[in-house]
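**Q** take a look and give me a structure for this.
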Amino acid sequence: MKIVVIGGTGLIGSAVVSTLTEHGHDAVAASPKSGVDTVTGAGLSDVLVGADVVVDVSNSPSFEDAAVLDFFTRATTNILAAEASASVQHHVALSVVGTDRLPTSGYMRAKVAQENLIRASSIPYTLVHATQFFEFFSAIAQGATTGDEVRLSPALVQPIAAQDVSAVIARVAIEPPRNGMLEIGGPEAFGLNEFVERGLKARGDSRSVVPDEQAPYFGALLHGSELVPGEGAELSSTTFAAWLKS
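**A** Down below sits the predicted model:
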């Protein structure tokens, strides 16, 4: 099976390509590095020749509201059009738990726009909604830091290891399309502030983390469980403590 992975050289994409290749599939990493630009459409037609499945795990280089919306709408429109021409049978896209619960977040609005384009297309699809990755705790802290203080919402998160996300994406890519959504998350839920604080302490970072209900996350205020997967979600087994030790 030929599976093209858009964003195939990134954190998730590279692991997906590796896993699929190990299982005997023709997994192709497509990114600007390989001459594929989804925003302009350059290289898409060539890379999708003979493709059975397309996996899109790409992300916007800018999280500014207008830029991120432009990225996901242009890229997804181009990908879906190229898939239709190439008779691709399954479109798999990685998205975020809580996209439809945080309309004040420009990033989440952009992901909703992406998902709506996928649902409206003629291509059979599967959307994978993942929670925050363990790997992102440092970036979350950096974006919330003023001086030596990190202010973050105590709202619940249920983060997951990127490797576990990649394993699910690779598995879903070779399964029949769901024409629906699969939610995935880690095994434990705790406050966003606690998540980052534990990560910083484990790395010897002396910044203090302050719980602040008014601290925005991607431009939105959190009120409790917007970022936690719902009933029926698929939960991984890797704990944050185990990931930090590894």
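**Q** CA atoms for contacts and neighbours, from now on please.
**A** Will do.
**Q** and Ser45, which helix or strand is it part of?
**A** Element membership for Ser45 (DSSP states H and E) is helix 44-47.
**Q** for the following helix or strand past that helix, list every residue counted as buried.
**A** Going down the chain from helix 44-47, the next helix or strand is strand 53-56, by DSSP H and E. Going by neighbour count (16 or more other CA atoms under 10 Å), the buried part of strand 53-56 is Val53, Val54, Val55, Asp56.
**Q** swap in stretch 192-208?
**A** For stretch 192-208, the neighbour count (16+ other CA under 10 Å) marks Leu192, Asn193, Glu194, Phe195, Val196, Glu197, Arg198, Gly199, Leu200, Arg207 as buried.
**Q** in TSV, list these along with distance to Tyr107.
**A** Listed next are these as TSV, based on distance: CA to CA, whole Å:
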residue	distance to Tyr107
Leu192	18
Asn193	20
Glu194	23
Phe195	21
Val196	20
Glu197	24
Arg198	26
Gly199	24
Leu200	25
Arg207	27
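**Q** mind listing which of the residues you listed are in helices?
**A** Among these, the ones falling in helices (DSSP state H) are Leu192, Asn193, Glu194, Phe195, Val196, Glu197, Arg198, Gly199, Leu200.
**Q** just to revisit the earlier point, for the buried residues of stretch 192-208, work out which two are farthest apart.
**A** Spatially, the most separated pair among the buried residues of stretch 192-208 is Leu192 and Arg207, at 15.3 Å (CA to CA).
**Q** closest to Thr76 among the buried residues of strand 53-56?
**A** Nearest member of the buried residues of strand 53-56 to Thr76, counting by CA to CA, is Asp56, at 8.8 Å.
**Q** I have a second one here; can you model it like the first so I can compare?
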Amino acid sequence: MSVLAVEGIVAGYSAADEILKRVDFSLAANEIACIIGPNGAGKSTLLKAIAGLIKPSRGSIRLNGEAINGRPPREIARLGLAYVPQEHNVFPSMTVAENLEMGGYVDRDHAAKRMDRIMQRFQVLGRKRRQAARTLSGGERQILAMGMALMVEPKVLLLDEPSAGLSPLAAAGLFEHIRIINGDGVAIALVEQNASDALAISDRAYILVDGRNHRSDVASDIAADSEIRRVFLGG
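**A** Prediction:
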């Protein structure tokens, strides 16, 4: 059974701007699904529509079988879905601990225990808990952003271009952290331009082109397809 099911979504940033044109997407429990495709394909728009930041004009989005179309992001977070945007995903002037506290705003009663668990899981956050987020490296900031999302104990985590701007070494470490989060029972939908590395950690892959589904398949089959590699993975 899908923990997240998107059917026939039409959405954009204005009534006349249909970026997504009847897109389908599903995510099973404990699965990693990556969404790849050229720039402007609608990948990030899909995540924003799921997270409630954009209201679809048509189609349905269900989280654990419950319709979440049109619900505000805070309510969707309470239902078990967290979203990490590509940019502006931490508060630079706040400490690591304060950022995690902000991530737990929807359930303050359990925030302290959750913060302790996250700092134990991601030890770099524990070591730097009193440092301002602006002093962290790019990879550390992304780990903090994911830690903030985990403060609501989501069943589904949406990640938008988490490796953008990172060195190959930092990106490899980040993808390993994504594996760890998934291993803890969190289903993950991942938008990535670093398609080859995203496919390597994913169970399933979706390719979007011009706001439409182009193909979906087992991630390893997508990665092994020579035509897909030539068109979407740079050879």
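**Q** overlay the chains and give the TM-score.
**A** The TM-score (TM-score structural alignment, normalised by the length of structure 2) is 0.32; 127 aligned residues with a CA RMSD of 5.8 Å.
**Q** before we move on, the earlier item: wait, which of the ones in helices among the buried residues of stretch 192-208 of structure 1 is closest to Leu11 of structure 1?
**A** Here the nearest of these to Leu11 of structure 1, counting by CA to CA, is Gly199; it sits at 18.7 Å.
**Q** ok, that closest one to Ala110 of structure 1 distance?
**A** Distance from Gly199 of structure 1 to Ala110 of structure 1, counting by CA to CA, to the nearest Å: 28 Å.
**Q** go on, Leu235 of structure 1?
**A** Distance from Leu235 of structure 1 to Ala110 of structure 1, by CA to CA: 25 Å.
**Q** one more: Thr19 of structure 1?
**A** 29 Å.
**Q** more neighbours: those two, which one.
**A** Comparing Thr19 of structure 1 with Ala110 by neighbour count (other CA atoms under 10 Å), the higher total belongs to Ala110, at 24 against 18.
**Q** and that one, what is it in contact with?
**A** Contacts for Ala110 of structure 1 (CA atoms under 8 Å, 6 or more residues apart in numbering) come out as Asp65, Val68, Leu69, Asp70, Phe72, Thr73.
**Q** dump those into CSV; add secondary structure, neighbour count and distance to Thr126 of structure 1 as well.
**A** Converted to CSV, those look like this (DSSP: H, G, I helix; E, B strand; the rest coil; neighbours: other CA atoms under 10 Å; distance: CA to CA, whole Å):
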residue, secondary structure, neighbour count, distance to Thr126 of structure 1
Asp65, helix, 16, 25
Val68, helix, 21, 22
Leu69, helix, 23, 21
Asp70, helix, 16, 22
Phe72, helix, 24, 17
Thr73, helix, 20, 18
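**Q** what's the farthest-apart pair in these?
**A** Most distant of the contacts of Ala110 of structure 1, by CA to CA, are Asp65 and Thr73, 12.4 Å apart.
**Q** now do the end-to-end distance for stretch 59-76 of structure 2.
**A** End-to-end distance of stretch 59-76 of structure 2: 17 Å, with CA to CA as the criterion.
**Q** about what we covered before: which one of the buried residues of stretch 192-208 of structure 1 is nearest to Met181 of structure 1?
**A** For those, the nearest to Met181 of structure 1 is Leu192 (24.2 Å; CA to CA).
**Q** wait, the closest one touches Arg151, no?
**A** No: between Leu192 of structure 1 and Arg151 there is no contact under CA atoms under 8 Å: 10.1 Å.
**Q** re earlier: got JSON lines for the contacts of Ala110 of structure 1, with distance to Glu183 of structure 1 too?
**A** Compiled in JSON lines, the contacts of Ala110 of structure 1 are given as follows (distance: CA to CA, whole Å):
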{"residue": "Asp65", "distance to Glu183 of structure 1": "25"}
{"residue": "Val68", "distance to Glu183 of structure 1": "22"}
{"residue": "Leu69", "distance to Glu183 of structure 1": "22"}
{"residue": "Asp70", "distance to Glu183 of structure 1": "25"}
{"residue": "Phe72", "distance to Glu183 of structure 1": "20"}
{"residue": "Thr73", "distance to Glu183 of structure 1": "22"}
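**Q** now, which of those residues sits nearest Val4 of structure 1?
**A** Closest approach to Val4 of structure 1 among these (CA to CA): Phe72, at 17.8 Å.
**Q** where's that closest one relative to Tyr107 of structure 1, distance?
**A** From Phe72 of structure 1 to Tyr107 of structure 1 the distance is 10 Å (CA to CA).
**Q** neighbours of the closest residue to Leu11 of structure 1 other than its chain neighbours, how many?
**A** Residue nearest to Leu11 of structure 1 in three dimensions, not counting chain neighbours: Ala162, with 7.4 Å by CA to CA, 6 or more residues apart in numbering. Neighbour count for Ala162 of structure 1, taken as other CA under 10 Å: 18.
**Q** again, but for Gly180 of structure 1
**A** Neighbour count of Gly180 of structure 1, defined by other CA under 10 Å: 11.
**Q** that one and Ala120 touch, don't they?
**A** No: with contact defined as CA under 8 Å, Gly180 of structure 1 does not count as touching Ala120 (11.8 Å).
**Q** I figured Leu20 of structure 2 hits Ser44, correct?
**A** No: the pair Leu20 of structure 2 / Ser44 is not scored as a contact, 10.2 Å apart, by CA under 8 Å.
**Q** ok, the two, which is more surrounded?
**A** Neighbour totals were compared for Leu20 of structure 2 and Ser44, and Leu20 leads with 27 against 20 (other CA under 10 Å).
**Q** ok, the more buried one to Leu157 of structure 2 distance?
**A** 20 Å.
**Q** next one: Met102 of structure 2
**A** Distance from Met102 of structure 2 to Leu157 of structure 2, by CA to CA: 17 Å.
**Q** between these two, which one's more packed in?
**A** Leu157 (25 against 18).
**Q** ok, the more buried one touching Ala187?
**A** Yes: Leu157 of structure 2 lies in contact with Ala187 (CA under 8 Å); the separation is 6.2 Å.
**Q** tell me the one of the contacts of Ala110 of structure 1 nearest Ala241 of structure 1?
**A** Distances from Ala241 of structure 1 to the contacts of Ala110 of structure 1, taken by CA to CA, are shortest for Val68, at 32.4 Å.
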